[in-house]
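# Have a look at this prediction, sequence included:
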Amino acid sequence: MAELKNPAGASIDAPAAARPPARSATARRLLRHAVRLVVSLAVLMVASFAMIHLIPGDPVRASLGPAAPVELVEARRAALGLDRPWPEQLLTYTGDVLTGNFGTSFITGEPVGQIIATRLPNTLVLALLATLLALAVAIPLGMWAAVRTENGRNRGTEAGFGAATGAAVAVPEFLYSIALVAVFAIWLKWLPPASKAGPESYILPILAMSIGPTAMIARISRAQTLRELGQDYVRLARANRLPVVRLHLRHVLPNTLTATLTVGGLLLTSLIAGSVLVEYVFAWPGLGQRIVESITMKDYPVAQGAILVYGALVLIVNFLVDVLIGVLDPTSALKEN
């Protein structure tokens, strides 16, 4: 019987032989991505600093209102350091951010860092749970659809899968939020409509955030699985009557995960940054809802700090996804180099 190997080099009929290490390529790849991360964070910091200066008019006057005395406006500008030259302000801002000082709220006087520390965990929990739910449902669903529709079989399943996932991706998250509240909270009265009030209050926001991403990842998973099912090692495995479950789970699945995990990492960052409207609909005490409130009330330091933290999270998560892909697929470092 011929020895079968998948593209990753794993033997199908025998334990996988150890592959030669590619440490130098992996180290160069990691260093390159680390440098990109540092540069991107620096650009993000400058952009967030410039945000408050690009607001039309005087942000202090806008926050205090047109009727505020000139003396109060000037005192607030001096307290915030906005009366100093831009280079000096940038250096001060950079030093403050690196030490965790994001300023104080115009409206409440609370430290922005404290507001972020209080609100951000609630946003991260929603985004992480929604991502895990999407991956747990989408990967098996996509593989099942690929196996069912391989070689043009089951045209009805293929059409139904494409139509359902396409429609699910097209609907915005806030519409899912409104529909879920209307059905499960107002009509059926099974779940609370808003606020964070126990484990059951997580269900609707997580569903609203995960439906669209689940459909998108399922489509990607199906495409990747169909590509793998057409490979020579799969045909050879079937010719040697390798059990279907072993073939799909041990050999096909690992080779489809690189693209899926890449999209999953991007999905997590998009859910973190895109949870604003979902949190607003469900009155969820997360950072997204606080951003909406700060923009509405012209509380610019809070908006500035929150956007900076969101951007940094996106960059860091993308970096970690790149590292994870390099660990799961060492050949990616060689290809990139």
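Received it, and whenever you're ready, just let me know what you need.
# only C-alpha atoms for contact and neighbour calcs from this point on.
Fine.
# Thr262 contacts Leu320, doesn't it?
No. Under the contact definition of Cα atoms under 8 Å, Thr262 does not touch Leu320, with a separation of 10.3 Å.
# Who are the packing partners of the lengthiest helix in the chain?
The longest helix of the chain (DSSP state H) is helix 112-149. In terms of contacts (3 or more Cα pairs under 8 Å, 6 or more residues apart in numbering; DSSP states H and E), helix 112-149 is packed against helix 155-170, helix 203-229, helix 253-274, helix 287-296, helix 300-328.
# so of these, which one's packed in deepest?
Comparing the helices and strands packed on helix 112-149 by mean neighbour count (mean count of other Cα atoms under 10 Å), helix 203-229 comes out on top with a mean of 23.
# this is the other structure I want to compare:
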Amino acid sequence: MTTITAPSAAPVPGAPASRTGRAGAGPWLAFARGRLIGLAAVFLVLLVLSFLIVQLIPGDPAVAIAGPDATAEDIAAIRGTLGLDRPILTQFLDYAGGVLTGDLGDSFQYRQPVETIIGNRLPFTAVLALHGIVVVLLVAVPVGMAVAIATRGGRRRWLDTAFGALTGFLDSVPGYIMATFLVVLFASGVGVLPLLPPAYSPGDPNLSLILPVTALAVGPACTIARVVRRETAVVLGHDYMRTARGWRLRPGTLHLKYALPNLLTTTLTLSGLILSGMLGGALIIENVFALPGLGSGIIKAILDRDYPVIQGMVLVIGMIAALVHLVVDVLLALVDSRNLGGAHGD
């Protein structure tokens, strides 16, 4: 009987066309141009919304700044100093011109540049969000693939049922409730993990990051793991995967070389939506753990009616979410050149 062996570099017969083929410079230039135009449009929308949203907040910031004993003349003088007595269109044009030149204005409460306040708070939010994203991807993809491989062909139905029930339950728990539960259990109860110390710096490696990162990552990790499990099950049922198994390829080669690239497109598309949503989750988790990030900052600014700080933080948070989507689009184009907009790899 003749034994057929598969050269390591040879493609498996019946496998889909390579999704990592190189595309020419033309498709990439068109891709970059389209994404930059989209990013500019998002920025323009955020610019308008960040200006208009503060107009919907009830109350007068001049009254809050002047204090309860201020006279009508004092309040009017503060309104004139802050430019709140000018027409809305004039205020918007001044605001847009300042943003385009890198000037987000000065805080009504602290009399500091808004960019300074954001710069002091952004590292805490960035560290929490980035750690959460890394944990989600490192946990969700391997776990989802492992469960799909272990339950292929209807095997170990108990594992499939338990995985679906557990991930569904954890995914349904809001982030702030998960954060509160983790604090009560591991910090206040068992006491094995610390809360953030008063002198915490975002650059410090610290065990106290474990609880907020876990609270932020549990729900998104469960969602992505379920998607990866379903997509892996579909990929494992394709003809080219059955051919590869018939060639007696090693499990690592079989699943990492042929299965993983073909489920990344769907996984990354959903992950982009979920990971950008994690930014909003990070803002909530910050308040549970008293992190001095953008989340606690924007809530304080709303309570103080500090319009420039609200506008600056909404603009920055929105642009960060847009940049996350841009990074995901670039990764999708690198994985599959057809995502460049109709271009096919050579």
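In hand now; what should we look at? What you see is a predicted model; the values in this text were computed from it and never measured.
# Quantify their similarity with the TM-score.
Once superposed, the chains reach a TM-score of 0.90 (TM-score structural alignment, normalised by the length of the first structure), with 330 aligned residues with a Cα RMSD of 2.3 Å.
# Average offset of the longest helix of the first structure relative to the second structure?
Averaged over the aligned pairs, helix 112-149 of the first structure sits 0.6 Å from the second structure after superposition, using mean Cα distance after the TM-score superposition for the first structure.
# matching residues in the second structure for stretch 323-331 of the first structure?
Counting by TM-score structural alignment, stretch 323-331 of the first structure falls onto residues 330-338 of the second structure.
# For Ile78 of the second structure, what is the enclosing helix or strand?
Using DSSP states H and E, Ile78 of the second structure maps to helix 72-82.
# can you list contacts of that helix?
Applying Cα atoms under 8 Å, 6 or more residues apart in numbering, the contact partners of helix 72-82 of the second structure are 62-63, 66, 85-86.
# among these, which are in helices?
Those of those lying in helices (DSSP H): 62-63, 66.
# Dump the residues you listed into TSV; add neighbour count as well.
Formatted as TSV, these follow (neighbours: other Cα atoms under 10 Å):
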residue	neighbour count
Ala62	22
Val63	19
Ala66	17
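# So for Ala34 of the first structure, which of the helices and strands packed on helix 112-149 of the first structure sits nearest?
Nearest of those to Ala34 of the first structure, taken as Cα to Cα: helix 300-328 at 7.5 Å.
# What lines up with Val276 of the first structure in the second structure?
Checking TM-score structural alignment: Val276 of the first structure goes with Leu283.
# quick one, what contacts that match?
Leu283 of the second structure neighbours (Cα under 8 Å, 6+ apart): 125, 293-296.
# so which helix or strand takes in it?
Element membership for Leu283 of the second structure (DSSP H and E) is helix 260-288.
# How about the secondary structure of the aligned partner of Ala23 of the second structure in the first structure?
In the first structure, the residue paired with Ala23 of the second structure is Pro21, using TM-score structural alignment. Using DSSP: H, G, I helix; E, B strand; the rest coil, the structure places Pro21 of the first structure in coil.
# Report the separation between Pro21 of the first structure and Val327 of the first structure.
12 Å (Cα to Cα, to the nearest Å).
# Kindly report the same for Thr260 of the first structure.
15 Å.
# Kindly report the same for Val245 of the first structure.
Distance from Val245 of the first structure to Val327 of the first structure, by Cα to Cα: 25 Å.
# Same question for Arg227 of the first structure.
22 Å.
# cool, and Gln304 of the first structure?
35 Å.
# Contact partners for Ala282 of the second structure?
Per Cα under 8 Å, 6+ apart, neighbours of Ala282 of the second structure: 125, 128-129, 216, 295.
# Tell me which of those residues persist in the first structure.
Here is what carries over to the first structure from those, by both residues aligned by TM-score structural alignment, their matches' Cα atoms under 8 Å: 125, 129, 216, 295.
# Closest one of the residues you listed to Gln112 of the second structure?
Looking across these and measuring by Cα to Cα, the closest to Gln112 of the second structure is Gly295, at 18.7 Å.
# Is it correct that that closest one is in contact with Leu279?
No. Judged on Cα under 8 Å, Gly295 of the second structure makes no contact with Leu279 at a distance of 9.5 Å.
# With respect to Ile149 of the second structure, which of the contacts of Ala282 of the second structure is nearest?
Checking the contacts of Ala282 of the second structure against Ile149 of the second structure with Cα to Cα, the nearest one is Leu216 at 27.3 Å.
# Perfect, I'm done here.
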